[in-house]
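A.B. asks: Test case, fold it:
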Amino acid sequence: MQTVHTLAELRTALRDLPDRALVPTMGNLHAGHLALVARARELRVPVVASIFVNRLQFAPHEDFDRYPRTLQRDAQLLAEAGCDLLFAPLEAAMYPQPQTFRVRPDPALADILDGASRPGHFEGVATVVMKLFQMVQPAHAVFGKKDYQQLLVIRRMVEQFALPIAIIGLDTVRDTDGLALSSRNGYLTPEQRARAPQLQAALRQLAEQLRAITTPAGLHAHEAQAMQALAAQGWAPDYLTIRRRSDLSAPSTGDVQSHAPLVVLGAARLGGTRLIDNLEA
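C.D. replies: Down below sits the predicted model:
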């Protein structure tokens, strides 16, 4: 596997990698990231991974400075997984001048749920992903479904800008106890890690209750109960909610009664660590 750090090096390396697939990451890789690489390899095209901790998607009070940076280990894992090229730019290479041009996603999709809890987050995500797409010019890009809202924002961006890129979403990779793999899991203390699967359990219980719910009012009542139950276990929930898969809007009576494709999403803090998860229902 070749590793490059500048745009000039990247463009030179890409000359020999036609019809490539891109796996964008922020590093500190785990089995979930490597599953994305494995999915990209199934396309039988060269695989490019990127590692870049994107300042634009972090609020000033968030964990940009302490986000784990483990490039040497990550590069070894990617090479073992069959990645062909690693693009690991420094911030000066990614943003050689202030990024005053930004991609502003549709507020109806990007300013709800995680966007409400993290204002400006999806603008930062969309901007860096658009920039990576322009730099790498992939035919395919693979993202995990754990960041469900992010995946929808990127799909919508690709559609509206008519980018010739097939976006592939991969199911969430979980630990043996059901916890969704995340680089931020490393922030948890051993006691918190033992309790962390409670978020997924709360979402699963809410998804199971869908079968008995017939109205949006019923959905809201069960969402509120799920929030209260998780808070009683020592969490600080941002949201536990049931939404339409297509646009993350609240389901209508018709959606509920016709068993339209829905997704149960949750975000909550355990101590100082914010975890997110979802289950399609």
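A.B. asks: Every contact and neighbour count from this point should use C-alpha atoms.
C.D. replies: Will do.
A.B. asks: Let me see the ranges of the strands in the stretch 151-281 of the chain.
C.D. replies: For the stretch 151-281 of the chain, the strands defined by DSSP state E, counting those that start in this stretch occupy 166-170, 236-244, 262-270, 273-280.
A.B. asks: is it possible to export the ones you listed to CSV including distance to Leu36 and mean neighbour count?
C.D. replies: Below are those laid out as CSV (distance: least, CA to CA, whole Å; neighbours: other CA atoms under 10 Å):
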stretch, distance to Leu36, mean neighbour count
strand 166-170, 7, 17
strand 236-244, 25, 22
strand 262-270, 21, 22
strand 273-280, 17, 20
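A.B. asks: The structure of the following sequence is requested for comparison with the preceding one:
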Amino acid sequence: MIVFKWKSDLMQHLNERREGGSKIGFVPTMGALHAGHISLLQRSMGDGCYSVTSIFVNPTQFNNAEDLEKYPRTSGADIALLEAAGCDVLYMPEVVDIYDGKEEMSEIPRGGLDTLLEGASRPGHFAGVAGVVRILLEAVRPDKLYMGQKDYQQTLVVQQMLEHTQSKVQLVRCPIVREDNGLAMSSRNVRLSPEMREHACCIYQTMVKAAAQSARRELPVIEQESKEHLNSQPGYEVDYFGFYDAMTLEPLRHLPSGNGMVLLTAVWVNGVRLLDNILVQDND
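C.D. replies: Alright, predicted model coming up:
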């Protein structure tokens, strides 16, 4: 695995690979890697791509300085994981290499998706995401971009950005990888105590139950009962839990007939924000 710190060196290397006929697959991450990240890399390699992973904790997508400070940083373990998985290139830039000394926000229209759900709870978050993904794509120039379904809203924002810029990059959304108890794998899980990490499986269990009921019960009733159940757990506070249009994220009161339906939730567990989702109806 070749490690690059500077964008210019990375671009030169990847240009040489393209000239040799390689297709480039790209997995952007913020580090603290786990099996979910590695599954994205494995998908890229399985697609026959020369596979690039980036590790960059992007300050512009954090609207809370304490959250940025607490974000886990495990570069040594991350490098070992990527090497063992067969990653071809790791890009580990500093802030100055990404933003050239100026942390900028993307002005690319995000169609209102950035103001809902995560966007409402974390103002400016998706502007930061869109901005850094645009910069990384300009450096890597991949054929395929691999992102996880766990950050479902993020994948919609990035897809909209790609369409707006008429990019030829193909976004590949990969399934959520879960721990043995069903908890969606996340870099933030390490901040949970072992007991809370085990108990947090009730988030997924509640979602599975809600999704199974969606065809025969009123959606708002299911949502309310699910929120009450989760809020009754010690240390839990639900930010949102609901059924949404899978493309527009419009809240749904009835089963959709067009874009499909996704069940999305964000839950604070002892001060750690956990996201999860289930595609109840997928019309892709």
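A.B. asks: So after superposing, what's the score?
C.D. replies: The TM-score (TM-score structural alignment, normalised by the length of structure 1) is 0.93; 275 aligned residues with a CA RMSD of 1.6 Å.
A.B. asks: in structure 1, what residues pair with the strand or helix carrying His37 of structure 2?
C.D. replies: Assigned by DSSP states H and E, His37 of structure 2 falls within helix 35-46. Using TM-score structural alignment, the residues of structure 1 aligned to helix 35-46 of structure 2 are 31-42.
A.B. asks: what's the burial count for the alignment partner in structure 1 of Tyr204 of structure 2?
C.D. replies: The equivalent of Tyr204 of structure 2 in structure 1 is Gln200 (alignment by TM-score structural alignment). Residues lying near Gln200 of structure 1 (other CA atoms under 10 Å) number 20.
A.B. asks: if I pick Cys83 of structure 1, what's in contact with it?
C.D. replies: 1, 37, 41, 46-49 (CA atoms under 8 Å, 6 or more residues apart in numbering).
A.B. asks: Please indicate which of those are buried?
C.D. replies: Neighbour counting over those (16 or more other CA atoms under 10 Å) leaves 37, 41, 46-49 as the buried ones.
A.B. asks: Do a quick rundown of the helices in the stretch 101-250 of structure 1.
C.D. replies: Taking DSSP state H, counting those that start in this stretch as the criterion, the stretch 101-250 of structure 1 contains helices spanning 107-110, 114-117, 121-136, 148-160, 190-195, 198-209, 216-232.
A.B. asks: Out of those, flag the one nearest Thr253 of structure 1.
C.D. replies: helix 216-232 (5.8 Å; CA to CA).
A.B. asks: Identify each buried residue in that closest one, please.
C.D. replies: Residues of helix 216-232 of structure 1 classed as buried: 216, 219-220, 222-223, 226-227, 230 (neighbour count, 16+ other CA under 10 Å).
A.B. asks: could you check the angle strand 236-244 makes with that helix?
C.D. replies: 150 degrees (axes from the mean of the first three to the mean of the last three CA atoms, to 10 degrees).
A.B. asks: Tell me which residues are up against helix 216-232 of structure 1.
C.D. replies: Counting by CA under 8 Å, 6+ apart, the neighbours of helix 216-232 of structure 1 from elsewhere in the structure are 198-199, 202, 206, 209-210, 213, 236-237, 239-242, 251-253, 256.
A.B. asks: that older thread, distance to Arg102 of structure 1 added to the buried ones among the contacts of Cys83 of structure 1, as JSON lines?
C.D. replies: Formatted as JSON lines, these follow (distance: CA to CA, whole Å):
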{"residue": "Val37", "distance to Arg102 of structure 1": "28"}
{"residue": "Arg41", "distance to Arg102 of structure 1": "31"}
{"residue": "Pro46", "distance to Arg102 of structure 1": "29"}
{"residue": "Val47", "distance to Arg102 of structure 1": "27"}
{"residue": "Val48", "distance to Arg102 of structure 1": "24"}
{"residue": "Ala49", "distance to Arg102 of structure 1": "23"}
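A.B. asks: what's the closest of those to Asp175 of structure 1?
C.D. replies: Val37 (18.1 Å).
A.B. asks: re the thing from before, my read is that the match of Tyr204 of structure 2 contacts Asp175, right?
C.D. replies: No - the pair Gln200 of structure 1 / Asp175 is not scored as a contact, 11.3 Å apart, by CA atoms under 8 Å.
A.B. asks: hey, what's in contact with both of those two?
C.D. replies: Common contact partners of Gln200 of structure 1 and Asp175 (CA under 8 Å, 6+ apart): none.
A.B. asks: so what corresponds to Ala77 of structure 2 in structure 1?
C.D. replies: Using TM-score structural alignment, Ala77 of structure 2 lines up with Arg73 in structure 1.
A.B. asks: ugh, wrong one, I meant Thr165 of structure 2
C.D. replies: Alignment note (TM-score structural alignment): Thr165 of structure 2 maps to Phe161 of structure 1.
A.B. asks: what's the offset of stretch 84-104 of structure 2 from the middle of its chain?
C.D. replies: Mean C-alpha position of stretch 84-104 of structure 2 versus that of the full chain (CA atoms, centre = their mean, to the nearest Å) differs by 17 Å.
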